[in-house]
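Visitor: the following comprises the amino acid sequence and a computationally predicted model.
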Amino acid sequence: MRVAIVSETFLPKVDGIVKVACLLLDHLTARGIEVMLIAPRYGENRHYNDTPIRSLPSIAVPLYPEARLGFVTTGLFRDIAAFQPDIAHLFHPAMTGIPTMAMLKWLGVPTVASFHLDYARLASQFQVGGLRLDVARPLIDRLTRRVFNWADARLAPSQLVQRQMQHLGIRDVGLWRRGVDAAAFHPRFRSSAMRAEMSQGHPDDTLLVYVGRLSDEKQLEHIRPALQQLSNIRLALVGDGPARKRLEQYFAGLPVSFQGYLRGDRLASAYASADIFVFPSRLETFGLVVVEAMAAGLPVVAARVGGVSEVLREGITGYTFESGDTSRLAQGIRAIAADREKMRWMGRQARAFAETQSWTAIMDELIAEYERLLSKN
């Protein structure tokens, strides 16, 4: 089988979409499936491990310079035709994916489109000349419905997003669940040195951790009331993004450390060296970092977005709250932090759940979906 993967983003950018794309590329290669990646040019890399990258000319997104818009060319059509894919998987087709899907349709290649980013809701946090872009939400929703229904198969990352897609009028939406590498994220990576660094030399305090992009939709400022209300609580923010400077000013004078982007063993150690994972985001399609934190043995306090309600058991592996409810966020932290033995017990329950969420099984389910689609075509 030959598979073309089409993504709107890739390395060296770091986010959940890129992480899933890398995991998929690695898994397909391990299964002996030939893969080509098509993505906007972010760097000069021509390969990701054994996968050739077909980089497209790109420019930075004006309102979101971390992202890039890729432009298809006639050369891409020739490259796709030469590769002769049996199937193509498009990660939330937009500027790059839509014209690429047209090429794939012309060549008769079956297509799978997976949902990764709610562009309609994301637009509401931007404005141009005083005009908020949420006025474009109906148009974006209509375009999303048309593009996904144009694909031969459609996949959602969580049951919540599956229902939202169906509500938009997207037909026959399947599930492509998310998993975790329970060996890469594990309590054994707990480190007294990392804990001292993250807690700014106060390792005996309760240490909250957030991992992810520092951007407006993550609503990290909602953690401040808990820091002000609860004693002996500290916060470590792992990641970077456009909101970092504003957040550094917002949390000035509070026990908050900014760790920047971490990878590999240092990221695993950051998870395992904390006590509670906090996730106040208002916009997610799944929330991979929640399951990574659980694999590291942390109880979680998270907003009910994306796949959070599907992976957390209330009072057993963590607590959930409606996005924006800072009082419930603080209550969840307090309920865990007040009892160290309960905290450890909840962490063990979280780890036990994460061990059941194997990426290998989930990626094999996706390959089975490819095979099912090919059998129909």
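Guide: Yes, it's here.

Visitor: C-alpha only now, for contacts and for neighbours.
Guide: Noted.

Visitor: so in this protein, which helix runs the longest?
Guide: Assignment by DSSP state H gives helix 359-376 as the longest helix of the chain.

Visitor: in it, what's buried?
Guide: 359, 362-363, 366-367, 369-370, 373 (16 or more other C-alpha atoms under 10 Å).

Visitor: quick one: the strands in the stretch 201-350 of the chain?
Guide: Ranges of strands within the stretch 201-350 of the chain are 206-211, 233-238, 256-260, 276-279, 300-303, 318-321, based on DSSP state E, counting those that start in this stretch.

Visitor: just want the angle from the third one to strand 206-211.
Guide: Yep, that's strand 256-260 we're talking about. For strand 256-260 against strand 206-211, the angle by axes from the mean of the first three to the mean of the last three C-alpha atoms, to 10 degrees is 30 degrees.

Visitor: pull the distance from strand 256-260 to the chain's centre.
Guide: What separates the centre of strand 256-260 from the centre of its chain is 20 Å, taken as C-alpha atoms, centre = their mean, to the nearest Å.

Visitor: let's bring in a second one:
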Amino acid sequence: MEKRLPFFLRGLEGSDWLNEERGRRLMESRTAEQSSGRVRIAIIAPSLKWVGGQSVQADLLVRHWQNDPAVEARFVPIDPTLPRWLVWTGSIPYLRTVLRMPFYLMALWRALGEVEIAHIFSASYWSFMLAVFPAWLVARLRKRKTVINYHSAEARDHLRRWRSARAVLRRADQIVVPSRYLVEVFGEFGIESRALPNFIDVDRFSYRPRRPLRPRLVCTRGFEPYYSVDVVVRAYAEVKKKFSSARLVLVGKGSREAEIRALVRDLELADVEFAGVSSRETIASAYAQADIFVNASWLDNMPVSILEAFASGTPVASTAAEGIRHLGAGTRLEAGAKRLSRVLALLLVGRPRAVVAGLSVHAEVLGPGARAQSLEAGSGFAGRGCGWRTNR
């Protein structure tokens, strides 16, 4: 006899959608019986509807664990697809969040009943409360181990302001972060975490040394305030004065896109392309066609975009956001449009220091076996001999 639904899902009792979910649950439970002996993990994260750091990392984990003899991974999106009769709400931000919640909770309850570990990708502030807290709570009710994979560079402010977030994090079985920077931030609040760096699918990128460097710049950061794409545009304006053949490709979208387009018009800049959002299948071409990757973020952690640039052989000129400082070799860390433009000019007139550093990073970080090592570390952390311990 099937167990009664938890109180927060009983409003769906008797619906066609719930009946379909129960049928799917039965099929999946039979499949699970056939895969006994493997560590079963639910990866809970944003879907690739919106390409971003968390969604890309989650997708990589799920795909590379598909044929792992010791790990069975399944994906639970924090932004589940709504039924057809509710699709019209997708363009209404707050309403779609409210309507998605019961479907998200139902998916969590079903998936976490069939796994041993909940691996929850985390942002900060309200995203933490609406996505991470429900997943952690359902995992606790299901008596499952929890890994919170925290990715936000806003961690210090988030943890200082939100006592509830600190309480949840201290009760997670493990916390993993992508950089030593966040390990240090969590340590300031007495919360222990473990650094498990971001990784990329190097097979999607073709490494090409840039000799000589051409003034072909690319930025693949979103048009959001903390990425400061306006600083990239202003730095490009300075470079354009010295190198008439310079061009800039901006890949992405965001809330400040109209302002960035207006800035390009006001500065009367030529050869600036707004390429829109690239999928994981096409992003490699953006780096392949450029000779320098430019980043101007003032708040950052461990950008996947910089790792992608390294994998492509594209030298990186970047501002010195706290998390990026830990990346070290392969970047030129400067602040402000003027200083960033000077670094770009130095690269273009033949100062090879950053280019050499970029080569060493490719060899050390993204060389043979790096992906396998990352996956091995991830699967080991996920449950094999990692010594589960609650952060209390």
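Guide: Right, received. Where do you want to start? Here the structure is a predicted model, which is why all the values come from computation and not from measurement.

Visitor: if we can go back for a sec, nearest to L175 of the first structure, of the strands of the stretch 201-350 of the first structure?
Guide: strand 300-303 (21.4 Å; C-alpha to C-alpha).

Visitor: that closest one vs the second structure, average distance?
Guide: On superposition with the second structure, the mean distance recorded for strand 300-303 of the first structure (mean C-alpha distance after the TM-score superposition for the first structure) is 1.2 Å.

Visitor: which residues of the second structure does that strand align to?
Guide: On the basis of TM-score structural alignment, strand 300-303 of the first structure is assigned to residues 316-319 in the second structure.

Visitor: and what of stretch 148-162 of the first structure?
Guide: The aligned range for stretch 148-162 of the first structure is 169-183, by TM-score structural alignment.

Visitor: which position in the second structure aligns with L254 of the first structure?
Guide: Per TM-score structural alignment, L254 of the first structure is aligned with L269.

Visitor: where along the stretch 251-392 of the second structure do the helices fall?
Guide: 257-266, 283-288, 304-312, 322-325, 337-348, 353-365, 370-383 (DSSP state H, counting those that start in this stretch).

Visitor: of all these, which lies closest to W50 of the second structure?
Guide: W50 of the second structure lies closest to helix 283-288 among the helices of the stretch 251-392 of the second structure, at 13.8 Å (C-alpha to C-alpha).

Visitor: which outside residues touch the closest one?
Guide: Residues from elsewhere that reach helix 283-288 of the second structure (C-alpha atoms under 8 Å, 6 or more residues apart in numbering): 204-206, 208, 218, 251, 293, 308-309, 312, 314.

Visitor: ditto for stretch 316-329 of the second structure
Guide: For stretch 316-329 of the second structure, the external contacting residues (C-alpha under 8 Å, 6+ apart) are 153, 179-182, 292-303, 306, 309-310, 330-336, 340, 343-344, 354, 357-358, 360-361.

Visitor: name the residues of it that come out as buried.
Guide: Buried residues in stretch 316-329 of the second structure, defined by neighbour count with 16+ other C-alpha under 10 Å: 316-325, 327, 329.

Visitor: stretch 166-181 of the second structure now?
Guide: Result for stretch 166-181 of the second structure [16+ other C-alpha under 10 Å]: buried residues 166, 168-181.

Visitor: any idea how far P46 of the second structure is from A345 of the second structure?
Guide: For P46 of the second structure, the distance to A345 of the second structure equals 38 Å [C-alpha to C-alpha, to the nearest Å].
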